[in-house]
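Trainee: my questions are about this predicted structure, shown below with the sequence.
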Amino acid sequence: MPELRAEDFDFALPEALIAQAPARPRDSARLLVVGADGTRDMGVADLPGLLQPGDLMVVNDTRVIPARLHARRGEARVEIMLNRADAGGQWHALVRGAKKLRAGDVLAIEGAPELAPRVVERQDSGAVLLDFGPDQALLAAALEKAGEVPLPPYIARPDGPTEQDREDYTHLFARQPGAVAAPTASLHFTPALVEALAARGVSQVEVTLHVGAGTFLPIRTDNPRAHKLHAEWGEITPQAAAAINATRVKGGRIVAIGTTALRLLESAVDDNGIVHPFQGLTDIFLLPGHRFHSADVLLTNFHLPKSSLFMLVSAFAGMERMRQAYAHAVDAGYRFYSYGDASLLFRENAK
């Protein structure tokens, strides 16, 4: 494995390029196409012409829940970011003010007095395990009433997320509730774009990866290989795996819509390129040196310097190619991250 440093993935990003609102309509966002023949400036609406009949898009059908809660332990205030559901009504959560908490503490949720989660333990990972009780319908209703859309910290909302954010941060394929961050590549899709892709002969299959709050956490070590991602729950059904493998047999390309779909596929694929059904946790961290077996093409937004996601796209499309592509994106004023523009990346070692 090549030696890596976090500084290898640093670049100058003007703050003004971090998008604070999505393009309208969604498929009017810009699209930077990155392949062996260089880069091309296009638009998301051009995607049908960039894919081929017989290609298969793999989309993540997770739905973001209003996962940020404000709570009190006595007079002490804490902020809870639900991260991942566990068995029996327990949740792993990132808690601002976690040092104030002890096992056995019962928290009062602002705006939802019917909830009284109990602190089970503070974990070595920095997470807190909270027990909300077995009634998940009660929790879901309380989240809709008292929870906030967990927008990333780089989207400035001094007064909190708006109702427009609830709509903007939900993508067209969202079906399965459980994520605390959106698979942002999917935010670009409109019914008209999906219809045009189908007319082109591009098909679609859904998988589920409940994106966790760990996606926002910075890499705090100079050695990326020492960084550990928080585990996230995912599922590839037997039917989805069969559709992916059949596409490969027929010579079609697998197009991962977002890094979350790609991470799940790489968690389930073997060295022969066969994707197996999968259900469970994955903490896979894709770094340069990883050989991809599942996807040929990746649609993804632009990621922040020294982030695990910029490392992932560098692994997929090549470090030097991505350095050049991102330098062009900055110079050309592309908009970055969750509400920003998109890139279409062709795998560096694809046949």
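Mentor: Yep, that arrived.
Trainee: contacts and neighbour counts: CA atoms only from here.
Mentor: Fine.
Trainee: if I look at residue 249, how far off is residue 268?
Mentor: Residue 249 is 17 Å from residue 268, where distance means Cα to Cα, to the nearest Å.
Trainee: of those two, who's got more company?
Mentor: Between residue 249 and residue 268, counted using other Cα atoms under 10 Å, the more crowded position is residue 268 (20 against 11).
Trainee: so that one sits against residue 275, correct?
Mentor: Yes: counting by Cα atoms under 8 Å, residue 268 touches residue 275, with 5.5 Å between them.
Trainee: who's in contact with stretch 276-294?
Mentor: 1-2, 225, 228-238, 240-241, 254, 262-275, 308, 311-312, 314-316, 318-319 (Cα atoms under 8 Å, 6 or more residues apart in numbering).
Trainee: pull out the buried members of those residues.
Mentor: With burial judged by 16 or more other Cα atoms under 10 Å, the buried subset of the contacts of stretch 276-294 is 229-237, 240-241, 254, 262-269, 274-275, 308, 311-312, 314-316, 318-319.
Trainee: next up, the contacts around the residue nearest to residue 175 when sequence neighbours are not counted.
Mentor: Excluding its sequence neighbours, the residue lying closest to residue 175 (Cα to Cα, 6 or more residues apart in numbering) is residue 61, at 5.2 Å. The contact partners of residue 61, taken as Cα under 8 Å, 6+ apart, are 173, 174, 175, 176, 206, 207, 208, 209.
Trainee: for residue 145, see how far away the third one is.
Mentor: The reference is to residue 175. 20 Å.
Trainee: second structure follows, compare the two:
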Amino acid sequence: MKVTDFYFDLPKELIAQDPLKDRSSSRLLLLDKKTGEIEHNVFRNIIEFLNLGDCLVLNDTKVLPARLIGSRIGTDAKIEILLLKRKDNDVWETLVKPGKKAKIGTKISFGEGILIGEIVDIVEEGNRLIQFSYNGIFEEILDELGQMPLPPYITHQLEDKNRYQTVYAKHSGSAAAPTAGLHFTPELVEEIEKKGIAIAYITLHVGLGTFRPVKVENVLDHHMHSEFYTINQKEADKMNKAKENGNRIIAVGTTSCRTLESAVKEDGRISETSGWTEIFIYPGYKFKFIDCLITNFHLPESTLLMLVSALAGRESIMNAYQVAVNEKYRFFSFGDAMFIY
């Protein structure tokens, strides 16, 4: 299976640069995974395609305003850093630009000294470990000084930080948003619950590896990045109940999907757990827990496109994507949605 099997031509103008004013007004492409049949709708009508007893699984991770612009102490040269992973004792693994001059011992000032960072080590792929010092609460300082780490294909500035958060974001730790969830409004979530559809929350902190291109020719040679997830028992019980009653598990986003497929036990149940997942889902994979998926439209030749192809079949997905291009659907993080059922 080659990476080029997942290539499609995407006109640049279809990459959504800004979120819609109304989250739930995005378009919705419905794809029947058994027949390949396609319908077009609007996201706020997703409730019409959810059945009594179904369980909708949402990823409640919260994106950190993880992009910090600072200056090198001593030279005042501009340095940009991106927080990737929290380590112990106020040490973070980071991506630093420009990287060449970011040697061990370099000190960086952010917000005129409100936050000071010192590079203490260089790790894999040239990432830097930075030790931070500050007065107060780190998260509050980050809220004040940090910018949202928008994906590289979004060139517009985001006016409202909250538009790159889901309305149910709760646990800070992501370097990118679980974008399928951006379509939900508080009103829509409430309507779904009132209809008798269970909503279960899991947490997977999305890493920047989600944007990492597949650089090998053979799909099987690609190594997935690892991401931390956690599920508590109360939420697991909701999912298990739906499964036992013969109802559907509907994952919202590839992050929820990867979490559930990583956590499911041999008996087909989920229980309280946490850990790191490197699961790579591509055609040929047999799904063990999820039945349906709400997702955005993904990059050509990406691991996310391979995941949705595993669920609906490569030919069906590539056909649906061609239809989406022809119909001028909006792509990627701030784009439109697809429901694979």
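Mentor: Received it, and whenever you're ready, just let me know what you need. Predicted model only: the values in this text are computed from it and were never measured.
Trainee: re the thing from before, and the contacts of residue 61 of structure 1, which of them are buried?
Mentor: Taking 16+ other Cα under 10 Å as the criterion, what is buried in these is 173, 174, 176, 206, 207, 208, 209.
Trainee: which residues touch the fourth one?
Mentor: Residue 206 of structure 1 is in contact with 58, 59, 60, 61, 240, counting by Cα under 8 Å, 6+ apart.
Trainee: in strands, which of the buried ones among the contacts of stretch 276-294 of structure 1 appear?
Mentor: Among those, the members found in strands (DSSP state E) are 232, 233, 234, 235, 236, 254.
Trainee: please pull up the equivalent of residue 279 of structure 2 in structure 1.
Mentor: Taking TM-score structural alignment, residue 279 of structure 2 has residue 284 as its aligned residue in structure 1.
Trainee: isn't there a helix covering its match?
Mentor: No: Residue 284 of structure 1 sits outside any helix when classified using DSSP: H, G, I helix; E, B strand; the rest coil, being coil.
Trainee: that one and residue 195 of structure 1: what is the separation?
Mentor: 33 Å.
Trainee: repeat for residue 6 of structure 1
Mentor: Distance, residue 6 of structure 1 to residue 195 of structure 1, by Cα to Cα: 41 Å.
Trainee: the more surrounded of the two?
Mentor: Neighbour tally, residue 6 of structure 1 and residue 195, criterion other Cα under 10 Å: the higher count belongs to residue 6, 18 against 13.
Trainee: who are the neighbours in contact with the aligned partner of the more buried one in structure 2?
Mentor: Under the alignment (TM-score structural alignment), residue 6 of structure 1 maps onto residue 3 of structure 2. Each residue near residue 3 of structure 2 by Cα under 8 Å, 6+ apart is listed here: 214, 216, 217, 218, 219, 301.
Trainee: nearest to residue 52 of structure 2 among those residues?
Mentor: Nearest to residue 52 of structure 2 among the contacts of residue 3 of structure 2, counting by Cα to Cα, is residue 301 at 36.0 Å.
Trainee: aligned partner of the closest one in structure 1?
Mentor: Per TM-score structural alignment, residue 301 of structure 2 is aligned with residue 306.
Trainee: which residues in the stretch 201-350 of structure 1 form helices?
Mentor: With DSSP state H, counting those that start in this stretch as the criterion, the stretch 201-350 of structure 1 has helices at 238-249, 259-268, 308-317, 319-331.
Trainee: redo the ones you listed as JSON lines? Include distance to residue 49 of structure 1.
Mentor: Formatted as JSON lines, these follow (distance: least, Cα to Cα, whole Å):
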{"stretch": "helix 238-249", "distance to residue 49 of structure 1": "19"}
{"stretch": "helix 259-268", "distance to residue 49 of structure 1": "22"}
{"stretch": "helix 308-317", "distance to residue 49 of structure 1": "20"}
{"stretch": "helix 319-331", "distance to residue 49 of structure 1": "21"}
